[in-house]
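Visitor: Compute the structure for the input listed below.
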Amino acid sequence: MIINWMKKELEALNHASLERRLRTHVPIPESPGYMMHGGRVLLDLSSNDYLGLAQHPAIIEAMRDALLIEGAGAGASRLVTGNRRPYGQLEKALAEWQNCDAALVFANGYIANVGVISALAGRGDVVFSDQFNHASIVDGIILSRAEHARYRHNDIEHLRALLHKFRDKRRKLIVTDAIFSMDGDQARLLDLIELKREYNALLMVDEAHSGGVYGLHGEGLALALGLKNDVDIHMGTLSKSFGVYGAYVCGNETLIRWLMNKARPLIYSTALPPSLIAGTTQALELIQTEHWRRERLFTASEFFRSSLCMAGFNVGNGDSPIVPLIIGNNHKALQFSSALETEGIAAIAIRPPTVPDGTARIRFSLSAAHSLEELTDAVTKIRRIGLRLGVLESCDQS
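Guide: Below you'll find the predicted structure:
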């Protein structure tokens, strides 16, 4: 029976400390940066609410107002009758923010990557993808039926060799995360731009973890580095720094028209509720005007990363709010996460296949809602757990 093989596979996952289960966490609106689980208040060091906007009253009010006017749902796909007024307002604001001709909103980042890649590449084409790119990029390449040329993480010479190998393909697309979601390091965007010019390829950058965080007004890493005009397809999410839900793609008018006609997830999905879109427009205004949130976020991130590094942990390189504490062993990573929860900290263990075998980790994610006092206390607890579980000792020996 089909159930029997499922049970066996689940038993194997459980034995390898790889089975996943849903856990219910409850936000605490009056205490940003904290959540409830099992009746206990926990410092939230796992969410992607980088700017602390998820509980912002102005966003909630904008959503409530739109809900009363537009109703609970859009009722249809955007190309039928689901394209309500808030969509146009948000897309106009996104295009101005990114200094692009036009923008297009998708249901979420996964759907955006799948839709865009499969709309731009197909049989006879090749997509070059960083080894550490998000799963949605990998799945988008698979669904496109284009050839998948996967290059080693941030290895520009390996990418160059692959581009040369596939130089005669019809279309060539290079896709990369701007900030890699499990390691927190940056893509080598300048080198990628030079290669895309040399081999006449398109470049798509996923700013899911950098939008709202980098740039004078949170425009993202490409613009912060002065490279925005060299990126052909600029994608970002609305569920992290924005604190709401959804995704966007910005580019020239031709690109956006093409996606409206060829991106199947957009064409065949019901539109997001207009109230979400209205809330996101308010979030975009806050991202552009409340610069103190980015300043506080980078101060917190630098302090937390350097404190863990000085304590002896392996936290990788980077300046982003994503701080991975590499443990290696799956079971020990789960033990570490459980011990953190006992100490009042929510920090989830990340295991394969999300990360490579042997690199299980606690992926800490900082927020502007976190104070240095809270993080100082957290570091003390993390160090104590690391010593008890032998993680610090193993890092010292590596």
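Visitor: okay, CA-based contacts and neighbour counts for the rest of this
Guide: Noted.
Visitor: if I pick the spatially closest residue to N252 that is not a sequence neighbour, what's in contact with it?
Guide: Excluding the flanking residues, the one nearest N252 by C-alpha to C-alpha, 6 or more residues apart in numbering is D101, at 4.8 Å. Residues near D101 by C-alpha atoms under 8 Å, 6 or more residues apart in numbering: A95, C250, G251, N252, E253.
Visitor: Which of the helices or strands spans the first one?
Guide: In other words, A95. Per DSSP states H and E: A95 is located in helix 85-98.
Visitor: contacts for that helix?
Guide: Helix 85-98 has contacts (C-alpha under 8 Å, 6+ apart) with 101-105, 219, 250, 274-275, 277-278, 280-281, 284.
Visitor: among the residues you listed, which are in strands?
Guide: Secondary structure from DSSP state E places A102, A103, L104, V105, C250 of the contacts of helix 85-98 in strands.
Visitor: and for comparison, fold this next one:
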Amino acid sequence: MLAFEYRIESALAERKKSGLNRTMNVVFSGNQSILENDGKRYINFSSNDYLGLANDQALVHAWQQGLSVYGSGSGASPMVTGFSAAHSNLEAALTEWLGYERAILFGSGFSANQALLFTLLDKSDVLIQDRLNHASLMEAGALSPAKMKRFKHNDIKHLESMLDGESNHLVVTEGVFSMDGDCAPLKGIAAVTQAPNKWLAVDDAHGIGVLGESGGGSCELSNIKPEILVVTFGKAFGMSGAAILCDASTGDFLTQFAKHHVYSTAMPPAQAYALIHAVSMVQQQSWRREKLTELSQYYQEYLGELSGFVDTQTPIKPFVIGEPELTLNVAKSCRNNGIWVTAIRPPTVPKGTSRLRITLTSNHSKEQIKTLSIALKQALGER
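Guide: Sure, this is the predicted structure:
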């Protein structure tokens, strides 16, 4: 047998045997409330396009304008010739809005998180993470030179017990947790990290744009300013990419030493140009957040009495079923009734908590929420 063939085949067989095999589906209009797959139409409740910007024609037009000015690609890394006026203007828009001195752009939230932990931490440092943090943070922490600890999810007392007075500490949490839809107690976490040798970093991928009066996210809602704020553009902004917000010195440090930034081709300037418009839309079009609040109320009204229902203040609505096979069956039944929901199973979530990750967007309607509830109740009755 070839060098890696046995390992590959064994891993794939085990994944299928345990009911955890993942598949990809070719869909059309996956960034809209109605998608198509294999010639059939479904109401899409699996999109992270919370504010409905991904197919908004004003944003599409902005990207087209950017293409006409800047062309398709950046042509190089930011440190060579890939940094344009569009990138500089996007950084300025982010810093003015979110109240930081620097914004460093990345191709994805995954690379931003990894760049942050790989670059900032030293072997004498202590990294403390919420145990439900995203895989990009956990992997980067495990591979970083720092000593990594994990505190119980959203447990401030447990976090505080891990802090000491000597080492440099970096505490990292998400603002909104992507699989549970719950919010970190940021005010309390910020309070216990108020010391010169303790920094707080917040990955607000699922909070930015959705929470806060101006859409400034979890930190605006909690009225805190962490030393590091990571925002991504692939959810509420309707596009892709990410930025690390920080002070001027930290920004200079990341620009010099973050390999994900220095050695990666810069995001297309047309994309940066369009993202400036997305930033403005997020701030000015508060009706999108108001619509999400309204839809969340309908969701609770229609499904709140069911045992798998989880109440959240975000568009992420996990519906916990338990076992992987049952979750797959419920998702399949919903799909047979025209509802596209995704079954989330271990290792993405802990064993025994397999769920449907239902997400709402401002493009949904009350009638679509009602249709979801009917399909889900029928699927649960068929278990």
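Visitor: Need the TM-score between these chains.
Guide: Here the superposed chains carry a TM-score of 0.96, computed using TM-score structural alignment, normalised by the length of structure 2; 381 aligned residues with a C-alpha RMSD of 1.4 Å.
Visitor: Check the ones in strands among the contacts of helix 85-98 of structure 1 and tell me the two furthest apart.
Guide: Within these, A102 and V105 form the most distant pair, 10.4 Å apart (C-alpha to C-alpha).
Visitor: who has more neighbours, the two?
Guide: V105 (26 against 21; other C-alpha atoms under 10 Å).
Visitor: Do I have it right that that one meets A247?
Guide: Yes. With contact defined as C-alpha atoms under 8 Å, V105 of structure 1 reaches A247; the gap is 5.7 Å.
Visitor: quick one: contacts for the residue mapped onto G236 of structure 1 from structure 2?
Guide: Using TM-score structural alignment, the partner of G236 of structure 1 in structure 2 is V231. By C-alpha under 8 Å, 6+ apart, the residues touching V231 of structure 2 are G109, D203, D204, A205, I208, A242, A243, I244, L245.
Visitor: E343 of structure 1 now?
Guide: K381.
Visitor: Trace it over to structure 2, please.
Guide: E343 of structure 1 maps onto N337 in structure 2, by TM-score structural alignment.
Visitor: distance of its match from L306 of structure 2?
Guide: From N337 of structure 2 across to L306 of structure 2, the span is 19 Å (C-alpha to C-alpha, to the nearest Å).
Visitor: what's the mean gap between stretch 298-308 of structure 1 and the aligned bit of structure 2?
Guide: Superposed on structure 2, stretch 298-308 of structure 1 shows a mean distance to its aligned partners of 2.2 Å (mean C-alpha distance after the TM-score superposition for structure 1).
Visitor: returning to that earlier point: among the contacts of helix 85-98 of structure 1, which two are most distant?
Guide: Within the contacts of helix 85-98 of structure 1, D101 and S275 form the most distant pair, 24.9 Å apart (C-alpha to C-alpha).
Visitor: sorry, back to before: still touching in structure 1? Go through the contacts of V231 of structure 2.
Guide: Shared with structure 1 under both residues aligned by TM-score structural alignment, their matches' C-alpha atoms under 8 Å, the contacts from the contacts of V231 of structure 2 are G109, D203, D204, A205, I208, A242, A243, I244.
Visitor: Count the neighbours of whatever residue of structure 1 lines up with the third one for me.
Guide: Residue-level alignment of D204 of structure 2 against structure 1, with TM-score structural alignment as criterion, gives E207. As a burial measure, E207 of structure 1 scores 26 neighbours (other C-alpha under 10 Å).
Visitor: what's near enough to touch E207 of structure 1?
Guide: If you count contacts by C-alpha under 8 Å, 6+ apart, E207 of structure 1 has them with D177, A178, I179, G220, L221, H234, M235, G236, T237.
Visitor: if you set the cut-off to 10 Å instead, what comes out?
Guide: Applying C-alpha atoms under 10 Å, 6 or more residues apart in numbering to E207 of structure 1 gives the contacts 109, 176-180, 213-214, 219-222, 234-237, 248-249.
Visitor: Then V330 of structure 2?
Guide: Contact analysis of V330 of structure 2 by C-alpha under 10 Å, 6+ apart lists 321, 336, 341-343, 355-356, 375-383.
Visitor: just checking, which of those belong to helices?
Guide: Using DSSP state H, the members of those that fall in helices are N336, A375, L376, K377, Q378, A379, L380, G381.
Visitor: looking at the residues you listed, which has the most residues close by?
Guide: Most neighbours among these, by other C-alpha under 10 Å: L376, with 22 neighbours.
Visitor: Quick check: chain neighbours aside, which residue is closest to it?
Guide: L376 of structure 2 sits nearest to C334 (C-alpha to C-alpha, 6+ apart), 6.0 Å away.
Visitor: Save the contacts of D101 of structure 1 as JSON lines, and put in distance to V114 of structure 1 too.
Guide: Shown next, in JSON lines, are those (distance: C-alpha to C-alpha, whole Å):
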{"residue": "A95", "distance to V114 of structure 1": "21"}
{"residue": "C250", "distance to V114 of structure 1": "15"}
{"residue": "G251", "distance to V114 of structure 1": "17"}
{"residue": "N252", "distance to V114 of structure 1": "19"}
{"residue": "E253", "distance to V114 of structure 1": "20"}
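Visitor: Type out the ChimeraX command that picks the buried ones from those.
Guide: The following ChimeraX line selects those of the contacts of D101 of structure 1 that are buried, judged by 16 or more other C-alpha atoms under 10 Å:
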select :95,250,251
